[in-house]
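Q: got a predicted model here, sequence first, then my questions.
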Amino acid sequence: MPTYRAAQGEEFDDCRIWAGDDPLTQRALSVSARSVRDEAGRFAGAALAYKDVTDFMRAMEVKDEFVASVSHELRTPLTSIVGYVQMLLEDDGLAPQATRQLEVVDRNAQRLLRLISDLLDTAQIDAGPVGMARTPCDLAGLLRDCVDAARPAYRAAGIRLDLAAPPALSMLLDRQRIEQVVDNLLTNAMKYSPSGTEVCVSLAVEDGRAELTVADQGIGISAADRDRLFTRFFRSRDAEDRSIQGVGLDLSITRGIVEAHGGRIEVDSELGIGSTFRVRLPLGSTARAPAPAG
C-alpha cells in the first residue's frame, strides 16, 4: 500500500489504487509521496497526496475493452487472408511477378497480424495481472532456440549475434510468454543497431535469480527517454528521427510478462554507445542452477 511504502522512506508519483469493496461504488485514487526529514537529515515521516481519478480509470477501461474487441474482430479475417496467401505462394505455376506481389501482401499481412496481437496483449496486461501457464522449462535451451531463430535476420542485417549461456537452467515458466520476451528484446536490439555492430546475449544466475542480458552497440537511449521506455506506445525521439518502424508496444508487453513471473526488467543505455537490457527472474523452488563448467 502507498502508506507502507511512504513509511519506508520511498518517494513516488501516481501510484494508483482502488478504494472500496463494491465495484459499483469503489473509487480510484492516484497517490504521490515525499519524505519529510529533520534538521539532521533523518527520516521523520512522509507527506502523501491523494487525487480521485475514478473517471479517468473508467474511461481507460472502456478504451481497453474497445481495443481488445476491435483487435479480436480484425485478427480472425486477417488470419484467413494470411493462410490463403501462403497457400497461393506454394503454387509452383505462379508467374514470377505474381509471386513477388503476393510476397508483398504476405509481408504486410504478417505485420498487421503482429500489431493486432500486440494490441490484444496490451489490453490483457492493462486489464490486470497476466495469467501464466507455468511448466518446468529449460531457460537456457529456450534462449538458444530463440537466438538460433533470429540468426538469419541478424546475418541479413550485417549484425553479429553472440550467446553465452549455461548448458541448462530449469525453471517454472510460461514458455510461450518468455519466448515472446526474448524475441522482443532480440528484435529491439537488431532494429536499433547499425550494420557491423554486435549484440551479446547472456544468461547467468545471480543472487537466487536468473539474469538474462541483451546488450547492443546501437543508437542508445537518452536519460530523458529511459524513464518512459516501458510505457506503451512510447517511442524515443531518436527512433522517430531515424524513421525506425514500430508503435512502441513490445517493451511494455515485455515488462508485463516479466512482472507476471515475479521478475523485473531494467535498462542501462547511453546515446551513441548502446543499450543493455536485463531481465531478472526468480529461480523458484523447482529451479536448478547449472553446475560450474569443467
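A: Ah, there it is.
Q: rest of the way, CA atoms for contacts and neighbours
A: Will do.
Q: by contact count, what packs against the helix or strand harbouring Ser117?
A: Following DSSP states H and E, one finds Ser117 within helix 96-127. Using 3 or more CA pairs under 8 Å, 6 or more residues apart in numbering; DSSP states H and E, the elements in contact with helix 96-127 are helix 54-89, helix 250-260.
Q: which strands or helices does the first one pack on?
A: Pointing back at helix 54-89 there. Short answer (3+ CA pairs under 8 Å, 6+ apart): helix 54-89 packs on strand 27-37, helix 96-127.
Q: from the ones you listed, which stretch is densest packed?
A: Highest mean neighbour count of the helices and strands packed on helix 54-89: strand 27-37, a mean of 18 (counted as mean count of other CA atoms under 10 Å).
Q: hang on, the earlier thing: buried ones in the helix or strand just after the helix holding Ser117, by neighbour count?
A: Downstream of helix 96-127, the first helix or strand assigned by DSSP H and E is strand 135-138. Under the neighbour-count criterion of 16 or more other CA atoms under 10 Å, strand 135-138 has 137-138 buried.
Q: second structure follows, compare the two:
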Amino acid sequence: MRHDLKTPLNAIVSLPQLLKEDGNLTLEQRDYLNHIERSGWRMLRMINSSLDIFKMEEGSYRCSLSPNDLVSITKEVVDSLQSSLKRYDCKIILHYNAKVANDSNTLVIQTEETNIHNMMSNLLTNAIEASPAGSDIIVNFANSSPKSLSITNKGVVPKTIRDHFFKKYKTYGKKHGTGLGAYSAKLIADALGYKIEMQTSDEINETTITITFCD
C-alpha cells in the first residue's frame, strides 16, 4: 500500500526539480514549484511514518528525539494550510510568550520533525474546521519551564464527545470529519513523552489544546 502511494509521489517531487532548471521562470513561479516540491517531500515522509503510527497503537514504538525549532515547523504547517484557511475564512496568528511573535522567536524542543509536523497539522486542521468564519486561531509558544504550546480557537467541543475527545473515530458535526486527527495527535504526544490536554468553555465560546514538552 505504501509503495503504491510513493510511486506517483516520487514523480510529483521530481517534476518541480526539472521545471526549475528553466531559466525563464518568474520568482512567483519558482515559489509555487518550491511549495509543490516541499509538500511532496512532506507527503513522502508522512507515508513513511504511517508505520510509526501503527507501532504507537501497538505500544512498540521507540522514538528518536533531536533538537528542532517548533516555531519554524509550525510556520511550515501554516503555509501548507493556506487553502483551508481561505476556504473557512480564518486566520492563524502566532504568539510567543503571549505576545505577537516576530521572526527572531524560536522554541527549540526535543522531538521528531516528521511526527511533530503531523501532530501540528492535525491539530491546526481541527481548529480551522471548528472555527466560525472570520475568527482567529491563536498559537502561543511558551518559552517557560517546561516549554509548552497552546492552540486556541473560537467555538466549543460538543458535550457528547468532550470526555472522549482524543478517542479514535470520535467526531461530531464535521462534514468531512474522520475522528482521527485528535486521536493521532494524542498517540504522537504520548510516544514522544509530551502531555496533551483539551479545555473547552461554553462561557467564553473557546477551545484550547495545550501540549507540554519534556525538558
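A: Perfect, thanks for sending it. The model shown is predicted, which means the values in this text are computed figures rather than measured ones.
Q: follow-up on the earlier one: mind putting the helices and strands packed on helix 54-89 of the first structure into JSON lines with distance to Thr3 of the first structure?
A: Converted to JSON lines, those look like this (distance: least, CA to CA, whole Å):
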{"stretch": "strand 27-37", "distance to Thr3 of the first structure": "9"}
{"stretch": "helix 96-127", "distance to Thr3 of the first structure": "24"}
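Q: picking that back up, between the helix holding Ser117 of the first structure and helix 250-260, how many degrees?
A: Counting by axes from the mean of the first three to the mean of the last three CA atoms, to 10 degrees, helix 96-127 of the first structure lies at 40 degrees to helix 250-260.
Q: how many other residues sit next to the aligned residue in the first structure for Ile137 of the second structure?
A: Mapped onto the first structure by TM-score structural alignment, Ile137 of the second structure lines up with Val199. The tally of other residues near Val199 of the first structure (other CA atoms under 10 Å) stands at 22.
Q: show me the contacts for the closest residue in space to Val199 of the first structure that isn't next to it in sequence.
A: Spatial nearest neighbour of Val199 of the first structure, excluding adjacent residues (CA to CA, 6 or more residues apart in numbering): Asp216 at 4.4 Å. Contact partners of Asp216 of the first structure, counting by CA atoms under 8 Å, 6 or more residues apart in numbering, are 189, 193, 197-200, 274-276.
Q: farthest-separated two in these?
A: Thr197 and Thr276 (14.0 Å; CA to CA).
Q: which of those two has more neighbours?
A: Shown here are Thr197 of the first structure and Thr276; by other CA under 10 Å, Thr276 has more neighbours (21 against 15).
Q: tell me how far the more buried one lies from Gln217 of the first structure.
A: Going from Thr276 of the first structure to Gln217 of the first structure by CA to CA, to the nearest Å gives 9 Å.
Q: follow-up on the earlier one: closest one to Asp145 of the first structure among the helices and strands packed on helix 96-127 of the first structure?
A: Closest among those, using CA to CA: helix 250-260, at 18.2 Å.
Q: where in the second structure does the closest one align, residue-wise?
A: So helix 250-260 of the first structure is aligned with residues 181-191, judged by TM-score structural alignment.
Q: average offset between that stretch and the first structure?
A: When the first structure is overlaid, stretch 181-191 of the second structure sits 1.3 Å from its aligned residues on average, using mean CA distance after the TM-score superposition for the first structure.
Q: what's that stretch in contact with?
A: Against stretch 181-191 of the second structure from outside (CA under 8 Å, 6+ apart): 53, 56-57, 61-63, 115-116, 118-120, 122-123, 126, 165-169, 195-196, 211.
Q: let's see that with 7 Å instead.
A: 56, 63, 115, 119, 122-123, 126, 166-168, 195-196 (CA atoms under 7 Å, 6 or more residues apart in numbering).
Q: just the buried ones from the residues you listed, in PyMOL syntax?
A: Buried residues within the contacts of stretch 181-191 of the second structure, by 16+ other CA under 10 Å, are selected in PyMOL with:
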select buried, resi 56+115+119+122+123+126+166+167+196
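Q: quick one: which of the contacts of stretch 181-191 of the second structure sit in strands?
A: Per DSSP state E, strands hold the following members of those: 195-196.
Q: which pair in the contacts of stretch 181-191 of the second structure has the greatest spatial separation?
A: Cys63 and Asn126 (25.0 Å).
Q: after the helix or strand Arg151 of the first structure falls within comes which helix or strand?
A: Taking DSSP H and E as the definition, Arg151 of the first structure sits inside helix 139-157. Reading on from helix 139-157 of the first structure to the C-terminus, the next helix or strand found by DSSP H and E is strand 160-164.
Q: in the second structure, what residues pair with that following strand?
A: Using TM-score structural alignment, strand 160-164 of the first structure pairs with 91-95 in the second structure.
Q: post-alignment, the matching stretch versus the first structure, mean distance?
A: Looks like 0.9 Å for stretch 91-95 of the second structure (mean CA distance after the TM-score superposition for the first structure).
Q: can you pull out the helices in the stretch 151-294 of the first structure?
A: For the stretch 151-294 of the first structure, the helices defined by DSSP state H, counting those that start in this stretch occupy 175-191, 223-226, 237-241, 250-260.
Q: can you pull the buried residues of the third one?
A: Pointing back at helix 237-241 of the first structure there. Buried residues in helix 237-241 of the first structure, counting neighbours by 16+ other CA under 10 Å, are found at 238-239.
Q: list the contacts of it.
A: By CA under 7 Å, 6+ apart, helix 237-241 of the first structure touches no other residue.
Q: what about that helix, distance to the chain center?
A: Computed by CA atoms, centre = their mean, to the nearest Å, the chain-centroid distance of helix 237-241 of the first structure equals 19 Å.
Q: got it, and the shortest one?
A: Centroid separation between helix 223-226 of the first structure and its chain, computed with CA atoms, centre = their mean, is 17 Å.
Q: what's the average distance of that helix to the second structure?
A: Mean deviation for helix 223-226 of the first structure: 2.3 Å (mean CA distance after the TM-score superposition for the first structure).
Q: what does Leu78 of the first structure correspond to in the second structure?
A: With TM-score structural alignment as the criterion, Leu78 of the first structure matches Leu5.
Q: find the nearest non-adjacent residue to that match, please.
A: Using CA to CA, 6+ apart, the closest residue to Leu5 of the second structure is Ile47 (7.8 Å).
Q: so how far is Val71 of the second structure from that neighbour?
A: From Ile47 of the second structure to Val71 of the second structure the distance is 23 Å (CA to CA).
Q: and Phe213 of the second structure, what is it in contact with?
A: 146-148, 194-195.
Q: tell me which residue of the first structure matches up with it.
A: Aligned partner of Phe213 of the second structure by TM-score structural alignment: Leu281.
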